[in-house]
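**Student:** My questions concern the predicted model and sequence given below.
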Amino acid sequence: MTLPRTDLGPERETRVRAPGKVNLGLRVGAREPDGYHPLVTVFQAVSVYEDVVATPAEGFSLTVSGPQADLVPTDGSNLALRAARALAEYAGIDDGVHLHIDKAVPVAGGMAGGSADAAAALLACDAFWGAGLTREQLHDLAAELGSDVPFGLMGHTAVGTGRGDVLTPALSRGEYHWAFAVRDAGLSTARVYTAFDELAGAGSPGPDSDLELLHALSAGDAHALGRALRNDLQLAALELAPDLAETLAVAQDAGALGVVVSGSGPTVAALGRSRQHAHAIAAALTAAGVADTVLTATGPVPGARVLTSS
């Protein structure tokens, strides 16, 4: 179908918020013939957010504000713009849209900021254009854009398999408190996987379920969760950025229940006993000068949601 043209007046606006994530567990199998690695990962959405605002436009355009905004491409390679175009094509919509991203999730930090943008853009454009897509349709579009994008829609806590895009909600009790050590210089996901292949070799074991971690979440046991944190890409990230070892050590010395590189890095996630303890870990990371920025957050939180639409 083709929706009718709408008023391009500035009063129309839809704002959507989507969270970043931390991989509590990330198990990676050897690269398969198609070039992809099979994954089993446990995602937790955390309270570091990307806001995407959709407003009327003749074509498709994008602006960005917030920390590291200058590092975000605003051309057709941007994942949020790709999401808008994909939804328009799928729903048969001829209208354009301007997207503005207000960033808080680190760029190329292993916390899925770009994927959060894409998830937020899908939901924002669906609401802005009145396309009326189902959650299943939005999920399918999200999966075509990237393996972390579907989780940006779902949020909370989930197990991802396949390439990480086949999601199953995970039972999680309680609230978890995090300190994140962020580097201005990101790590390329492709480079980290290449380093993983070189380190692990063809005999790398396939991914396995993380029962200890899932039991800790279902019990709401932060101490057990800290012990169960695991990331098979961590050694590869350390190979590319050896100074991450000092960041990990500072967080451990500050009494973190568990410390792990988030996703493909270089962000380091440290689990605190409480909100106050997470702030204390953040203070230790800041004082040691082992991060360019330090954030604190809680999880789990919901996935992409419409804040305002007019």
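**Tutor:** Good, I have the coordinates.

**Student:** C-alpha only now, for contacts and for neighbours.
**Tutor:** Will do.

**Student:** Do I have it right that residue 133 meets residue 126?
**Tutor:** Yes - if you go by C-alpha atoms under 8 Å, residue 133 and residue 126 touch, sitting 6.7 Å apart.

**Student:** So the two - more neighbours on which side?
**Tutor:** Counted by other C-alpha atoms under 10 Å, residue 133 and residue 126 do not tie: residue 126 has more neighbours, with 20 against 16.

**Student:** where does the more buried one land in three-state SS?
**Tutor:** Here residue 126 is helix, with the state taken from DSSP: H, G, I helix; E, B strand; the rest coil.

**Student:** Show me where the stretch 101-250 of the chain has its strands.
**Tutor:** Assigned strands in the stretch 101-250 of the chain, in chain order: 157-162, 166-169, 176-182, 230-231 (criterion: DSSP state E, counting those that start in this stretch).

**Student:** among those, which is the most enclosed?
**Tutor:** strand 176-182 (a mean of 26; mean count of other C-alpha atoms under 10 Å).

**Student:** helices or strands next to that one in the packing?
**Tutor:** Here strand 176-182 touches strand 268-272, helix 275-288, strand 293-299, going by 3 or more C-alpha pairs under 8 Å, 6 or more residues apart in numbering; DSSP states H and E.

**Student:** Off-centre distance for the first one?
**Tutor:** Strand 268-272 sits 16 Å away from the centroid of its parent chain (C-alpha atoms, centre = their mean, to the nearest Å).

**Student:** what's the answer for the last one, then?
**Tutor:** Averaged C-alpha coordinates place strand 293-299 at 13 Å from its chain's average position (C-alpha atoms, centre = their mean).

**Student:** Now do the following helix or strand past it: which elements does it pack against?
**Tutor:** Per DSSP states H and E, strand 293-299 leads on to strand 305-309 as the next helix or strand towards the C-terminus. If you count contacts as 3+ C-alpha pairs under 8 Å, 6+ apart, strand 305-309 packs onto strand 14-28, helix 113-129.

**Student:** Give the other helices and strands that the shortest one contacts.
**Tutor:** Packing contacts for strand 14-28, counted by 3+ C-alpha pairs under 8 Å, 6+ apart, involve strand 39-55, helix 113-129, helix 149-154, strand 230-231, strand 305-309.

**Student:** what about 7 Å?
**Tutor:** strand 39-55, helix 113-129, strand 230-231, strand 305-309 (3 or more C-alpha pairs under 7 Å, 6 or more residues apart in numbering; DSSP states H and E).

**Student:** With the last one instead?
**Tutor:** For helix 113-129, the contact count by 3+ C-alpha pairs under 7 Å, 6+ apart identifies strand 14-28, strand 39-55, helix 79-91, helix 149-154 as packing neighbours.

**Student:** Would you tell me which one of these is buried the most?
**Tutor:** Of these, the one with the most neighbours on average (mean count of other C-alpha under 10 Å) turns out to be helix 149-154, with a mean of 29.

**Student:** Pull the distance from it to the chain's centre.
**Tutor:** Worked out by C-alpha atoms, centre = their mean, helix 149-154 lies 8 Å from the chain centre.

**Student:** okay, now the one to match up with it:
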Amino acid sequence: MKKIHITAPAKINLCLEVIKKYENGFHEIRSVMLKSQHIFDHIDVVFENEHDDIIISCDYEGVPTDEANICHKIATKYFEKIGKRVGLNITIVKSIPPLTGIGGGSSDGASVLLAIDEYFGFQLNENEMVAIAAEVGRDIPFFLQDAFAAKVGGAGEKVESIMNFPHVPILIVCPGGEIATPWAYGQLDEKLWFMNDEKRENMTENLAKIHTLDDMVPYIYNDFAFVAEEKYPVIKEIQLAMRSFGARAVSISGKGPTVFGIYDNVDTVQKAQKIMQKKYPDMFISRY
């Protein structure tokens, strides 16, 4: 029996553009994504030789613990790829609210995939790992790379690390509620009339080249913003409050409903956090 403990960080999309729908139903995106320095799920993976079942437990009500769980799916894909199995007991302690646009399930899946590959002596190369990850979840490949920031393209499988991307103070507020990925993309297919327009400015490419907070601000953008705001109008209220208390830029992460604000310094973001926590005591609020 061997046990590996892993931390699975949250993510935010500083910029997220949906630019095409593929014939297979997936969408081509452009995004700059950051890993959190403060928000993590904690996962223990115990490898068992007495059985070859995948057993999952989670402390967050509503997270599936059967074959529908991303960790179960990705472990199964890995075993199929290498032609071997081992028993897994996976315990997930959640800090990242599910289905809120900050990558909890995807990060968990990537972390379990890395742990299993470590157990088997790193049998798969980077391309093989990305292929497994992309088949299970389109955000998962991002979490396989080490860099803090990355430019993501394709349907999520193309990940290019961004070196020396500036670290800036970020506050996130999750107003509660969930936005399912199929529904969100369906809304864009119906309403985002300029999705396929080649004349669109490449916000992601511009953002990936910046060096300062001032350079960053104009390129904080998300195509899902209007969809999320229609479903959860409180998003606009939170964004206005963030701006009122010093945020230089605000947006949503992923498909939402999580809102984030970017601040000039730690002192300003800490003051904003205290104010927001007092106003919204039931919401998940954290420095990023």
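**Tutor:** Now that the structure is in, tell me what you want to look at. Remember, predicted model here, so these are calculated numbers, not experimental data.

**Student:** Mind checking the TM-score on these two?
**Tutor:** The TM-score (TM-score structural alignment, normalised by the length of the second structure) is 0.90; 281 aligned residues with a C-alpha RMSD of 2.0 Å.

**Student:** Export the helices and strands packed on strand 14-28 of the first structure as TSV, with columns for distance to residue 277 of the first structure.
**Tutor:** Shown next, in TSV, are these (distance: least, C-alpha to C-alpha, whole Å):
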stretch	distance to residue 277 of the first structure
strand 39-55	17
helix 113-129	25
strand 230-231	21
strand 305-309	29
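
**Student:** Looking at the ones you listed, which is nearest to residue 282 of the first structure?
**Tutor:** Closest to residue 282 of the first structure of those is strand 39-55 (C-alpha to C-alpha; 14.8 Å).

**Student:** report the angle between the axes of the closest one and helix 79-91?
**Tutor:** Orientation note: strand 39-55 of the first structure sits at an angle of 80 degrees relative to helix 79-91 (axes from the mean of the first three to the mean of the last three C-alpha atoms, to 10 degrees).

**Student:** Summarise which helices and strands strand 39-55 of the first structure is packed against.
**Tutor:** strand 14-28, strand 97-102, helix 113-129, strand 157-162, strand 293-299.

**Student:** got a markdown table for these, with distance to residue 207 of the first structure too?
**Tutor:** Shown next, in a markdown table, are these (distance: least, C-alpha to C-alpha, whole Å):
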| stretch | distance to residue 207 of the first structure |
| --- | --- |
| strand 14-28 | 5 |
| strand 97-102 | 35 |
| helix 113-129 | 23 |
| strand 157-162 | 9 |
| strand 293-299 | 24 |
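
**Student:** Which stretch among the ones you listed approaches residue 89 of the first structure most closely?
**Tutor:** helix 113-129 (11.8 Å).

**Student:** Is it possible to get TSV of the helices and strands packed on helix 113-129 of the first structure that adds distance to residue 232 of the first structure?
**Tutor:** Compiled in TSV, those are given as follows (distance: least, C-alpha to C-alpha, whole Å):
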stretch	distance to residue 232 of the first structure
strand 14-28	5
strand 39-55	10
helix 79-91	26
helix 149-154	20
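
**Student:** Dead centre of the second structure: give me the residue that sits there.
**Tutor:** Residue closest to the average C-alpha location in the second structure (C-alpha atoms, centre = their mean): residue 103, at 2.6 Å.

**Student:** got a list of what that one touches?
**Tutor:** Going by C-alpha atoms under 7 Å, 6 or more residues apart in numbering, residue 103 of the second structure touches 10-11.

**Student:** distance of it from residue 179 of the second structure?
**Tutor:** To residue 179 of the second structure, residue 103 of the second structure is 12 Å away according to C-alpha to C-alpha, to the nearest Å.

**Student:** what residue of the second structure matches up with residue 27 of the first structure?
**Tutor:** Applying TM-score structural alignment, one finds that residue 27 of the first structure aligns to residue 17 in the second structure.

**Student:** any idea how far its match lies from residue 190 of the second structure?
**Tutor:** Separation of residue 17 of the second structure from residue 190 of the second structure (C-alpha to C-alpha): 16 Å.

**Student:** quick revisit: now the helices and strands packed on strand 305-309 of the first structure as JSON lines including distance to residue 176 of the first structure?
**Tutor:** JSON lines is the format used below for those (distance: least, C-alpha to C-alpha, whole Å):
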{"stretch": "strand 14-28", "distance to residue 176 of the first structure": "11"}
{"stretch": "helix 113-129", "distance to residue 176 of the first structure": "20"}
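
**Student:** Tell me which of those approaches residue 61 of the first structure most closely.
**Tutor:** helix 113-129 (12.1 Å).

**Student:** what's the mean distance for that closest one versus the second structure?
**Tutor:** Superposing on the second structure and averaging over aligned pairs (mean C-alpha distance after the TM-score superposition for the first structure), helix 113-129 of the first structure comes out at 1.1 Å.

**Student:** what's next to that helix, contact-wise?
**Tutor:** Contacts for helix 113-129 of the first structure (C-alpha under 7 Å, 6+ apart): 14-20, 50, 52, 54, 79-80, 83-84, 87, 105-107, 132-133, 138, 142, 148-150, 152-153, 304, 306.

**Student:** ok, residue 70 of the first structure - how many residues close by?
**Tutor:** The burial count for residue 70 of the first structure: 11, using other C-alpha under 10 Å.

**Student:** ignore the last one, residue 280 of the first structure
**Tutor:** 19.

**Student:** which one is it nearest to, not counting chain neighbours?
**Tutor:** residue 254 (7.6 Å; C-alpha to C-alpha, 6 or more residues apart in numbering).

**Student:** To which residue of the second structure is that neighbour aligned?
**Tutor:** Per TM-score structural alignment, residue 254 of the first structure is aligned with residue 245.

**Student:** how much space between its match and residue 267 of the second structure?
**Tutor:** 11 Å.

**Student:** do residue 261 of the second structure as well
**Tutor:** For residue 261 of the second structure, the distance to residue 267 of the second structure (C-alpha to C-alpha) stands at 14 Å.

**Student:** Looking at those two, which is more packed in?
**Tutor:** Shown here are residue 261 of the second structure and residue 267; by other C-alpha under 10 Å, residue 261 has more neighbours (28 against 11).

**Student:** Which residue lies closest in space to that one, excluding its sequence neighbours?
**Tutor:** Counting by C-alpha to C-alpha, 6+ apart, the residue nearest residue 261 of the second structure is residue 250, at 4.4 Å.

**Student:** What is the burial count for the one you found?
**Tutor:** 24.

**Student:** The helix or strand containing it packs against which elements?
**Tutor:** Element membership for residue 250 of the second structure (DSSP H and E) is strand 249-252. Here strand 249-252 of the second structure touches strand 221-222, strand 259-262, going by 3+ C-alpha pairs under 7 Å, 6+ apart.
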